[in-house]
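Participant: Need coordinates for the below:
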Amino acid sequence: MPWREALRPVRMRRIAVVAAPGRLRDALVAVAEAGCVEFDHDGAGQQPPAAPAGSGPTAADLLRGLDTGATAPALAPTAPDLSELLRAGDADLLAGEAQLDEHARAAVRRAGVSALAGWCPDQDFDALSQRLAASGAALVPLRNPRGIDPPTLLRDVKPLHRAASPLLRTYGTVPYADVDPTVAAGLAYVAMFGIMFGDVGHGLLLVAGALLIRFGRIPWLAKLRGLWLFIAGAGLAAAAGGLLYGEFFGPTGVVPALWLKPLDAPTRMLAGAIGIGGLLLAAAYLLGIVNRWREGGPGLAVYASSGVAGAVLFAGLAVIGLGTVRHVHAAVATGVAVAVVGLCAVAVGFYAASGGGGAGVAQTGVELFDTVVRIGSNVVSFSRLAAFGLAHAALGAVIWDATTTAARHGAALLPVAVLVFVLGNALAFTLEALVAGVQALRLEFYELFSRVFDLQGRPFRPWKLPVRSPEVPS
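Facilitator: Here you go, the predicted structure:
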């Protein structure tokens, strides 16, 4: 697969399922069994016709008299006798027939044929065409309707993508035109988690928990099996952070600090956290530029606040900040010039979107102020990477000090020291893992995704039902 295709959602094709009225049911059964078409009734441009008078109760009518509970709908290979389904208690087949009736009644009928419009992944088009041809129907490609984006289906084929996809689904649906940032978002999340939860011992416990989820036989952990690689990645990132900080169940001295000890250099750690945040924001702006181009062309990519204009403004403000800290006046002057250029470009975009006039000028002024303040607050928000990393280190230090204090009072208090160490680390692990997980999620959603995404897509929901023969009542 070309790398460009791997970075975008699955390509969709607008289609119509076309069949003679007598073969429409067979065609719909084939579509349901294939499970790769999402019908769009609104695209037909008409309301579903009412059921013919005197045609008897429908499957939906009969279904109301049954206790379906959690019955999963299914379809019979040929048109069943609804009264026989009711006598046999085949609620799943009745539910399937009710769905099939709904689609059939929404079909457009012209010149002796029936047609239903929808969406199908391009990769499934040929196989579905052959399946429908065997049912006496056809799959016809259509032009995409103007102003309507196809539904989004992401490529959950690689382990890293499957592991990080719940992160994107929690936020929303990637727009069809946008780049799929699932893997990049997952890597950013585990990196931020590792900075805040930096401890080799705690990280290895997370890895052990992930392996237990993957290979264990504990029933209540089975539902987390799809997340095991994501949890393992977070644990490895935490262990790497612990190596940088010299933390192994606290400042025990088991591992050396490859970078710094958090409690000894909090200012340096804070500067590092803001620097990492700046790099992540820069990457988010790059993705935002690509997405704005794909959504609205070069004009939107240049003038959007999450496009080139916003990126230039961010770069100018970053240079101003660095020049101020380093007392380099030339850098400050350069940053001001760059920021002004970016601010003017953003203003043009806001004014064009507002519709112009005096109200547009006022709206542009408010949005410009909000943009500048938001950039500053977003950068400062990454200081929480250092703040919660320091909190984790401080809690570990308190537990270790209490442990060593009890151990120094002789062998009689050695069991107490062990208990303090075990219970203290259990508390720190539970509390800090929760806090770091939530804070990394917050930074991902509010600081990064707000630049990557400007729209919300809609998920691809194909109609998929199994096909089985009805039971024969005794």
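Participant: going forward, measure contacts and count neighbours with C-alpha atoms only.
Facilitator: Will do.
Participant: burial count for Thr430?
Facilitator: For Thr430, the neighbour count with other CA atoms under 10 Å is 12.
Participant: That one in helix, strand or coil?
Facilitator: With DSSP: H, G, I helix; E, B strand; the rest coil as the basis, Thr430 sits in helix.
Participant: so who does it touch?
Facilitator: Under the criterion of CA atoms under 8 Å, 6 or more residues apart in numbering, Thr430 has no neighbours.
Participant: what's the answer for the one 4 residues further on, then?
Facilitator: With contacts defined as CA under 8 Å, 6+ apart, Leu434 has no neighbours.
Participant: Buried residues, the strand or helix carrying it. List them.
Facilitator: Here Leu434, judged by DSSP states H and E, is contained in helix 414-442. Residues of helix 414-442 classed as buried under the neighbour-count rule (16 or more other CA atoms under 10 Å) are 414, 417, 420-421, 424-425, 428-429, 432-433, 435-437, 439-441.
Participant: And the next helix or strand after that helix, what's buried?
Facilitator: For helix 414-442, the following helix or strand on the C-terminal side (DSSP H and E) is helix 450-452. Applying a neighbour-count criterion of 16+ other CA under 10 Å, the buried positions in helix 450-452 are 451-452.
Participant: Please name the residues that touch the closest residue to Leu441 other than its chain neighbours.
Facilitator: Spatial nearest neighbour of Leu441, excluding adjacent residues (CA to CA, 6 or more residues apart in numbering): Tyr189 at 7.0 Å. With contact taken as CA under 8 Å, 6+ apart, Tyr189 is in contact with 440-441, 444.
Participant: this one as well, want them side by side:
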Amino acid sequence: MAIEKMTMMNVVGRIENVNEIAKEIILLGNVDIINALNEIRESHFTLSVEEENVDEIVDMSMIQTFEEQINYDDVKKKIDTLKEIYKEDFIINKKYIEEPYDFLKCIPRIEEVYSELIKPYNELKELEEELKKIDEYRKNFIHMKGLDIDVKELIGLKYFTFFVGVLSKEDRIKLKKNYENISAIVLHTGSSDSGEVYLIITPKELEAETNRILRSLNFRKLELPEYYTGTPKEIIQKFKKREEEIKKTIIDLKKRMSELKEKNENFINRCCTRLRMEERIKQLKEQMVSTNNFFYLTGWVPRSDKAHIKNKLSKYKDLLIVYKNEEEITDGFRPPTKLNNPKLFSPFEFLVKMYGIPSYNELDPTIFLSLTYMILFGAMFGDSGQGFILFLLGIAINKGKNTNLIGKILSRLGISSMIFGVLYGSVFGFEHIIPAILIKPFENINTMLFSAIGLGIFFFIISYGYSIANSIKQRDLKEGAFGRNGVAGLLFYVVLLLTIGSNFIEIKIISTRMGVIILGALMIVMTVKEPLTNLILKKRPLYHETPSNYYIESGFDTLETLLNMLSSTVSFIRVGAFALTHVGLFIAFETIAELLGNTTGSILILILGNIIIIGLEGLIVSIQGLRLEYYELFSKYYNGEGVEFKPIKL
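Facilitator: Just a heads-up that it's a prediction; the model follows:
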């Protein structure tokens, strides 16, 4: 439940060391760079007036944006082409950066390797494309092999033109009906999987009209190569011969390319990593400013990393590093938010960020969301067998490249489902294998529904506590003390529950009359929260708008608060309802299995039922749990209007 404390780091160094220092900062991977020019303009980039800082302070009057003279676009295109040739995205390896190198000296070698590989690569692509076309041509000519006509003679016709194409079975019937309208010779040459093949010969003067009619019949023309001559049968033989030649050439080219690729693979991998570093250095320099002698850099860093940064940069002479805490920074420069949670809960940061990043001065809701979401999911999907399957699925998904967070969340939800399965006494839907430690949902329907509402009330009260804590942290008296989600709202909610509850249980905790009086007083407090706060803090004016507009808006807001409290509480009844649905759905499959009267068929039905329950209901329950988190709980205490900590790194 921690948001790391940040400090602003201002760095001034000699211009000749800028690339090396930029590289070190990128390799550190813990500096969120911000624009140094804006910092200096806002007077946040200040240096102490001491003898050793005089040169840096004097030079600050001559700052300008950093102008990078080198353009790596052409090199990047060549490396991207080489990656395409290798058919892989090379792994970025820090060891290629940590060893000494000069990227400018790498460029001639990159161009040399590119020249060696691009020629055979382009030749290979052309041959492979030709091979595809030959395969397509051969398919087209197969349908014409019965014709004893030299294609060259057809191509050389002076007053006629020809084309070959395919019609579907339905369109062929339409063609027969329109023979008298087509000013052309129509020859059926064969059949293919896609339809009937025709040779059409038409006068050149009537070619446009013939094309118009054929288009209306969905006639699909087949491409024929002009450079092959002879009868269709002879041309097919030429295709076969050319195909053999191409395949032989392709084998030789691939062998040659394989040797070249193997020889240069390590070098290309180094270049990919080093180019990435050069791009990051350029990105970093865009946020710097410089003079003839110095560069100025600024960014946010975690306070816990200050010693590590100092240790890494201590080898550079005349390097000045100044730290400023967020309290010393004026409005307009909010520190970014870096979440730091235990491994058990850190995957759930993904769900928090989907809603919004916590503000720097806001409590991190990750642990509360993690616990409540796992409880809600387990309560709705309580089954030790099905939960174990979800756990295994989570582990399997976790091995994927881009799905590890989802896998980690799923495995934790699976564990929660297993725990509640033991409490419910449920294994793959069966409730007679193990005894229920806590309750059997289907045998205690009312208890499940009321318990779900009780769980919601408990979560709401904790949510109010979070909201009040956030208000204290942000020094917001208006919302913390008198707001709908502050102390007044919490008291209103508790008194409302006690007043309603007293009418359903024998113990009179609070009388209805007293409850109504307290609720009325609290509604008035919430309605007048702005003028009341301004009065206490001695601020003027009391209202940010006209009093009439304020009270109309505030009155409706207070009424909406009352309705929202009741509807949100009742909304948690879905937790009990889905727990019952989970049992009921399996009972349905179990009944079908019994009706079959066949052991094999019954087992298959039960397996199918479990698969459907795990897939379909598991998805629905996870969505419903997330809905309760976002709409019912987050709306009480979480804004999520922060900026994520995004350090520049390789």
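Participant: what's the TM-score for these two chains?
Facilitator: Remark: TM-score between the superposed chains equals 0.83 [TM-score structural alignment, normalised by the length of structure 1]; 446 aligned residues with a CA RMSD of 3.3 Å.
Participant: What is the longest helix of structure 2 by residue count?
Facilitator: For structure 2, the longest helix by residue count, based on DSSP state H, is helix 232-285.
Participant: Skip ahead from that one and say which helix or strand is next.
Facilitator: Later in the chain than helix 232-285 of structure 2, the nearest helix or strand by DSSP H and E is strand 289-290.
Participant: what's the next secondary structure element after that next one?
Facilitator: For strand 289-290 of structure 2, the following helix or strand on the C-terminal side (DSSP H and E) is strand 294-302.
Participant: which part of structure 1 lines up with that next one?
Facilitator: Aligned by TM-score structural alignment, strand 294-302 of structure 2 corresponds to residues 113-121 of structure 1.
Participant: Pull out the buried positions in that stretch.
Facilitator: Using 16+ other CA under 10 Å as the test for burial, stretch 113-121 of structure 1 gives 113-121.
Participant: Mean distance of that stretch to its aligned residues in structure 2, please.
Facilitator: By mean CA distance after the TM-score superposition for structure 1, the fitted stretch 113-121 of structure 1 averages 1.4 Å away from its aligned residues in structure 2.
Participant: And for that stretch, what's in contact with it?
Facilitator: 10-21, 24, 36-41, 43-44, 103, 106-109, 150-151.
Participant: one step back: now the buried residues of stretch 113-121 of structure 1 in JSON lines, with distance to Gly396 of structure 1?
Facilitator: Shown next, in JSON lines, are the buried residues of stretch 113-121 of structure 1 (distance: CA to CA, whole Å):
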{"residue": "Val113", "distance to Gly396 of structure 1": "73"}
{"residue": "Ser114", "distance to Gly396 of structure 1": "70"}
{"residue": "Ala115", "distance to Gly396 of structure 1": "66"}
{"residue": "Leu116", "distance to Gly396 of structure 1": "63"}
{"residue": "Ala117", "distance to Gly396 of structure 1": "61"}
{"residue": "Gly118", "distance to Gly396 of structure 1": "57"}
{"residue": "Trp119", "distance to Gly396 of structure 1": "54"}
{"residue": "Cys120", "distance to Gly396 of structure 1": "54"}
{"residue": "Pro121", "distance to Gly396 of structure 1": "51"}
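Participant: out of those, what pair is the most spread apart?
Facilitator: The largest separation in the buried residues of stretch 113-121 of structure 1, counting by CA to CA, is between Val113 and Pro121 at 24.1 Å.
Participant: Tell me how many other residues surround the counterpart of Ala347 of structure 1 in structure 2.
Facilitator: Using TM-score structural alignment, the partner of Ala347 of structure 1 in structure 2 is Thr527. Residues near Thr527 of structure 2, counting by other CA under 10 Å, number 24.
Participant: My guess is Thr527 of structure 2 contacts Ile552. True?
Facilitator: No. In this structure Thr527 of structure 2 lies outside contact range of Ile552 using CA atoms under 8 Å: 9.4 Å.
Participant: follow-up on the earlier one: the match of Ala347 of structure 1 - nearest residue in space that isn't next to it in sequence?
Facilitator: Ser554 is the one closest to Thr527 of structure 2 (CA to CA, 6+ apart), at 5.3 Å.
Participant: Three-state assignment for the one you found, please.
Facilitator: Going by three-state DSSP, the state assigned to Ser554 of structure 2 is helix.
Participant: Appreciated, that's everything.
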